[in-house]
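Chemist: Got a sequence here, can you build the structure:
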Amino acid sequence: MTDQDALPTVTATFPLIREILIREGIEIVHAHQATSVMANESVVYASALGLPSVYTDHSLFQFDDLAGVILNRVLQTTLSTLNAAICVSYACRDNLILRAHLDPSRVNVIPNAVDASKFTPDPSKRSKDRIKVVVVSRLVYRKGVDLLVGIIPKVAKQLPQVDFIVGGDGNKMLDLIEMVEREQLQDRVEFLGAVPHVQVASVLQRGHVFLNCSLTESFCIAILEAASCGLLVVSTNVGGVPEVLPSPDMAILCDSNVSALVKGVKAAVERQEGDGDDAVDPIQAHERIETMYSWHRVAKQTVQVYDRVASEPPQTFSERLACFQSLGGIAGFVAGLLLMIVEVWIRIVILWRPTSTIDVVPDLMPFEKAYTKDKNN
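Modeler: Presented below is the predicted three-dimensional model:
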């Protein structure tokens, strides 16, 4: 399909997933990620079993390359019976609606969040003599590593007081290492390699400026984590990034080219070096992120989506067939044929493994409530 993922079979995994859904008493199926084979298949299985389905999209995909064309057609098919979708930004929402031909009224925007308690400022870890620009990212093409290769030498030449800390790994790591050796910047660029997520905060706390060079981004939680640690963010102005940190007090957004990002880094360094009002106050920045982005809010809004889809009646076979055929043309015919094959396969699986033979996990909530009541008494 794309990204080394196979096309969904919509049959092979059904017996196992059906057994899990029944055994665990699942009432809503919530899938994530467009390139996940299991996510695409689970949405189709949910509608076939009379369960509401919700899908969360995290990425932006193009319309003009082969991988995007194939993936978008798969999404149009598998999400045709979807009850609700969640996107992490409005840019992501617009992209998904166009790609999957979804009803806009069923697509919700619920931004990601950050556990601010794990990303706190620690000015004592910052260098007093040097300005540290931090990059924590997968070192791949999509993350703009080619831009970073051009940015570091120019910034190092123009700003002798600036060093770089690069955390992450990927197939573009070699390009960065070759650039550092060519420009003789070994004492100015520190490579950390792959950084476990539990150690990201300690890396960010060493920096003054966070640099994000992504070429495409639906949200970018990394800049939230950096801002929560009190860094001034310099980022490419792409996708949903402008929605994450719209305030110029916390972020400098630039065009996706080397010269613009170099100017952005220079402006950020000047602000962070000064003692005036332009410098980011780490504590205030942390408090703003903690207020703006909380997982409690995400959970509350997600439950509202769950409540809405749970109240909708299950789709009949004719309704689902109409949804699949709405793709039109040959695609609609193939999708309708696929649905009929799935229906036949479901009947076979039910005969082979009747619901009555599947052990259902008991609901422990009544026991927990009784235990809590007795304990309180």
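
Chemist: can we go C-alpha only for contacts and neighbour counts from here?
Modeler: OK.

Chemist: What is the burial count for residue 319?
Modeler: 12 (other C-alpha atoms under 10 Å).

Chemist: Then the one 4 residues further on?
Modeler: Using other C-alpha under 10 Å, residue 323 has 20 neighbouring residues.

Chemist: Wait, it touches residue 80, no?
Modeler: Yes. Using C-alpha atoms under 8 Å, residue 323 is in contact with residue 80, at 5.6 Å.

Chemist: what helix or strand is residue 56 on?
Modeler: Assigned by DSSP states H and E, residue 56 belongs to strand 53-57.

Chemist: tell me what that strand is packed against?
Modeler: strand 29-32, helix 37-48, strand 84-87 (3 or more C-alpha pairs under 8 Å, 6 or more residues apart in numbering; DSSP states H and E).

Chemist: Following the chain past that strand, name the next helix or strand.
Modeler: helix 66-78.

Chemist: So what touches that next one?
Modeler: 1-2, 34-35, 40-41, 43-44, 61-63, 99-102, 324, 327, 335 (C-alpha atoms under 8 Å, 6 or more residues apart in numbering).

Chemist: How far away from the center of its chain is it?
Modeler: Counting by C-alpha atoms, centre = their mean, to the nearest Å, helix 66-78 is centred 19 Å from the centre of its parent chain.

Chemist: just stretch 52-62 next, same as before
Modeler: With C-alpha atoms, centre = their mean, you get 9 Å for stretch 52-62.

Chemist: Straight-line length of it, end to end?
Modeler: End-to-end distance of stretch 52-62 (C-alpha to C-alpha, to the nearest Å): 28 Å.

Chemist: what's the answer for stretch 27-40, then?
Modeler: So stretch 27-40: terminal residues 18 Å apart, C-alpha to C-alpha.

Chemist: What residues of it count as buried?
Modeler: 28-32, 34-40 (16 or more other C-alpha atoms under 10 Å).

Chemist: Closest one of those residues to residue 368?
Modeler: The closest of the buried residues of stretch 27-40 to residue 368 turns out to be residue 28 (C-alpha to C-alpha; 22.5 Å).

Chemist: tell me the contacts of the closest one?
Modeler: Residue 28 sits in contact with 46, 51-54, 306, 310, where contact means C-alpha under 8 Å, 6+ apart.

Chemist: Output those in CSV, with distance to residue 356 appended to each entry.
Modeler: Conversion of those to CSV gives the following (distance: C-alpha to C-alpha, whole Å):
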residue, distance to residue 356
46, 19
51, 18
52, 22
53, 24
54, 27
306, 27
310, 24
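
Chemist: I have a second one here; can you model it like the first so I can compare?
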Amino acid sequence: MPYNICMVSDFFYPNVGGVESHLYQLSQRLSQRGHKVIIITHAYGNRTGVRYLTNGLKVYYVPTMVIYSSATFPTIYGFFPIFRNIVIRESIDIVHGHQAFSSLCHEAILHGKTMGLKACFTDHSLFGFADASSILTNKLLKFTLSDIDHVICVSHTSKENTVLRAALSPRHVSVIPNAVVASQFLPDPTAADPNYITVVVISRLVYRKGMDLLVAIIPRICAMHPKVKFIIGGDGPKRIDLEQMREKHLLHDRVELIGSVKHHDVRNVLIQGQIFLNTSLTEAFCIAIVEAACAGLLVVSTKVGGVPEVLPRHMINYAKPEEDDLVIAVSKAIHMIRYEVPKPLTFNEELKDKYSWKNVAERTEKVYDLISYSQTSPLIERLRRYYGCGFYAGKIFCMVMALDYLFWIFLEYVFPREAIEQAQPFPYKKYQSFDKSERYQTTNKVKPSLIDD
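Modeler: Now for the predicted structure:
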């Protein structure tokens, strides 16, 4: 049964990251399986309005205020009129929100349930329980997931974390991992510098990604192994620490900072190395290590979150998120590259079926089938669920939901849905005669065409 699906998140292209890649690839595969998929995100610079990406994937770039790291300012009700117009215009059946950091995601699920739509949520991150930021985020997640049809997590560790944070029943949470297009990360052993063993790091340069550990271990590894160099891709507030480390230890010829890397250039960076290093302090899945293994690199990673679930043991060396243990793990990987014959092509062959977007789309489709048969909760049941979120918070949540319901009634009266023009379907057949190589090239580069609706 085909569905009309609305993916919502603050994080999408042209921003680069795991959530952005997940949204794009999943939407493409669901479209190929006969579903209608649109994406709602916030405007990025002058990219606002309606755009079409490869294969007619429709993206609404909504003008909202961004406050930090591509996350928008929570308006609660300010997004509702635009969201309602889009949902009615596109005849949406299911609202699918992504990422707990996304304000648009939380608001879309609230408004979607008020409008009687089915809603599900995919969690891509792990959170703690003790610091103020985690406490507030977890309470917000509890509010959103109190009235959700189903939740998807990208690893079993992520599922345990989400179930505890939002006080959910494990029966209402499924595990569907990320995936990778293995054909876009084919190994090329000839691309690496034969005079050096190159360690590649591609990550956001932020504290959560373990950049302080990276700053600490690079000088030690360079001192221990004169024929080792680093290529570091990515940008963020910790870049200045890496630059200062390079200046202090005079490592300009052995530590290359290449800045932000576009997704279609990731493979070209990866194949320049033999080892991929991930120093994250927390990870729900870490798609970067899968891409690196597909490109034929031996992976060294901190053993945190869902990372141990991702790769077969012979592709990865684990380390505790500690300086000394990381130095030992990287040194062991250097020894393996230097004295043992790696088989990078076999990594790609092993992973291309294990992590397939086609499989992810099929499993997500089963979730949609499951929630499509669930009954819509009456208003009193929704209030009961929100009331159970806490002695004080429950009352606040009930007021927020009740006001949202009244606002919806007001919008239905002032802007009747009969007056909203229905969107025309994208002419897929017109583009089915495209040359396959041209289509692959476009998908590989992820270059959106700037077609206004």
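
Chemist: Out of the buried residues of stretch 27-40 of structure 1, which two sit at the greatest distance?
Modeler: 28 and 35 (20.5 Å).

Chemist: mind listing the strands in the stretch 301-450 of structure 2 by residue range?
Modeler: 316-319 (DSSP state E, counting those that start in this stretch).

Chemist: Relative to residue 102 of structure 1, how far out is the corresponding residue of structure 1 for residue 348 of structure 2?
Modeler: Aligned counterpart of residue 348 of structure 2 in structure 1: residue 286 (TM-score structural alignment). Distance, residue 286 of structure 1 to residue 102 of structure 1, using C-alpha to C-alpha: 37 Å.

Chemist: ok, the two, which is more surrounded?
Modeler: residue 286 (24 against 21).

Chemist: Make sure that one is actually in contact with residue 229.
Modeler: Yes. Contact criterion C-alpha under 8 Å: residue 286 of structure 1 and residue 229 qualify, at 6.2 Å.

Chemist: Can you work out which residues contact both of those two?
Modeler: In contact with both residue 286 of structure 1 and residue 229: 120-121, using C-alpha under 8 Å, 6+ apart.

Chemist: Residue 340 of structure 1 pairs with which position in structure 2?
Modeler: Mapped onto structure 2 by TM-score structural alignment, residue 340 of structure 1 lines up with residue 402.

Chemist: what's the neighbour count on its match?
Modeler: If we define neighbours as other C-alpha under 10 Å, then residue 402 of structure 2 has 16 of them.

Chemist: if I look at the closest residue to the match of residue 348 of structure 2 other than its chain neighbours, how far off is residue 361 of structure 1?
Modeler: Distances taken as C-alpha to C-alpha, 6 or more residues apart in numbering place residue 228 nearest to residue 286 of structure 1, at 4.2 Å, with adjacent residues excluded. Plainly put, residue 228 of structure 1 is 41 Å away from residue 361 of structure 1 if you go by C-alpha to C-alpha.

Chemist: Provide the count of other residues in contact range of residue 51 of structure 1.
Modeler: Counted with other C-alpha under 10 Å, residue 51 of structure 1 comes out at 22.

Chemist: any idea how far the aligned partner of it in structure 2 is from residue 318 of structure 2?
Modeler: By TM-score structural alignment, residue 51 of structure 1 lines up with residue 117 in structure 2. From residue 117 of structure 2 across to residue 318 of structure 2, the span is 43 Å (C-alpha to C-alpha).

Chemist: what do you get for residue 275 of structure 2?
Modeler: Distance of residue 275 of structure 2 to residue 318 of structure 2, computed by C-alpha to C-alpha: 13 Å.

Chemist: overlap in contacts of those two?
Modeler: Listed as contacting both residue 275 of structure 2 and residue 318 by C-alpha under 8 Å, 6+ apart are residue 300.

Chemist: neighbour count winner among those two?
Modeler: Each of residue 275 of structure 2 and residue 318 had its neighbours counted (other C-alpha under 10 Å), and the higher figure belongs to residue 275 (25 against 20).

Chemist: Residue 199 is in contact with that one, correct?
Modeler: Yes. The pair residue 275 of structure 2 / residue 199 is scored as a contact, 4.7 Å apart, by C-alpha under 8 Å.

Chemist: Quick check: nearest residue in space to the equivalent of residue 417 of structure 2 over in structure 1, chain neighbours excluded?
Modeler: Aligned counterpart of residue 417 of structure 2 in structure 1: residue 355 (TM-score structural alignment). Excluding the flanking residues, the one nearest residue 355 of structure 1 by C-alpha to C-alpha, 6+ apart is residue 22, at 7.6 Å.

Chemist: Enumerate every residue touching the one you found.
Modeler: 355, 358, 360.

Chemist: and which of the residues you listed is nearest to residue 115 of structure 1?
Modeler: Distances from residue 115 of structure 1 to these, taken as C-alpha to C-alpha, are shortest for residue 360 (34.7 Å).

Chemist: Would you confirm that the closest one contacts residue 23?
Modeler: Yes. With contacts counted by C-alpha under 8 Å, residue 360 of structure 1 reaches residue 23, the gap being 4.2 Å.

Chemist: Under the alignment, what does residue 221 of structure 2 map to in structure 1?
Modeler: Match for residue 221 of structure 2 (TM-score structural alignment): residue 155.

Chemist: And the helices in the stretch 101-250 of structure 1?
Modeler: 145-158, 173-183, 197-204, 221-228, 241-244 (DSSP state H, counting those that start in this stretch).

Chemist: of all these, which lies closest to residue 346 of structure 1?
Modeler: helix 221-228 (39.7 Å).

Chemist: now the closest one: how far from the chain's centre is it?
Modeler: 13 Å.

Chemist: Keep only the contacts of residue 22 of structure 1 that stay in contact in structure 2.
Modeler: By both residues aligned by TM-score structural alignment, their matches' C-alpha atoms under 8 Å, the contacts of residue 22 of structure 1 still in contact after alignment to structure 2 are 355, 358, 360.

Chemist: The second one reaches residue 25, doesn't it?
Modeler: Right, residue 358 of structure 1. No. Counting by C-alpha under 8 Å, residue 358 of structure 1 stays clear of residue 25, with 11.0 Å between them.

Chemist: Of the helices of the stretch 101-250 of structure 1, which is nearest residue 129 of structure 1?
Modeler: For the helices of the stretch 101-250 of structure 1, the distance to residue 129 of structure 1 is smallest for helix 145-158, at 15.2 Å, taking C-alpha to C-alpha.

Chemist: The closest one vs structure 2, average distance?
Modeler: Helix 145-158 of structure 1 differs from its equivalent in structure 2 by a mean of 0.8 Å after superposition (mean C-alpha distance after the TM-score superposition for structure 1).
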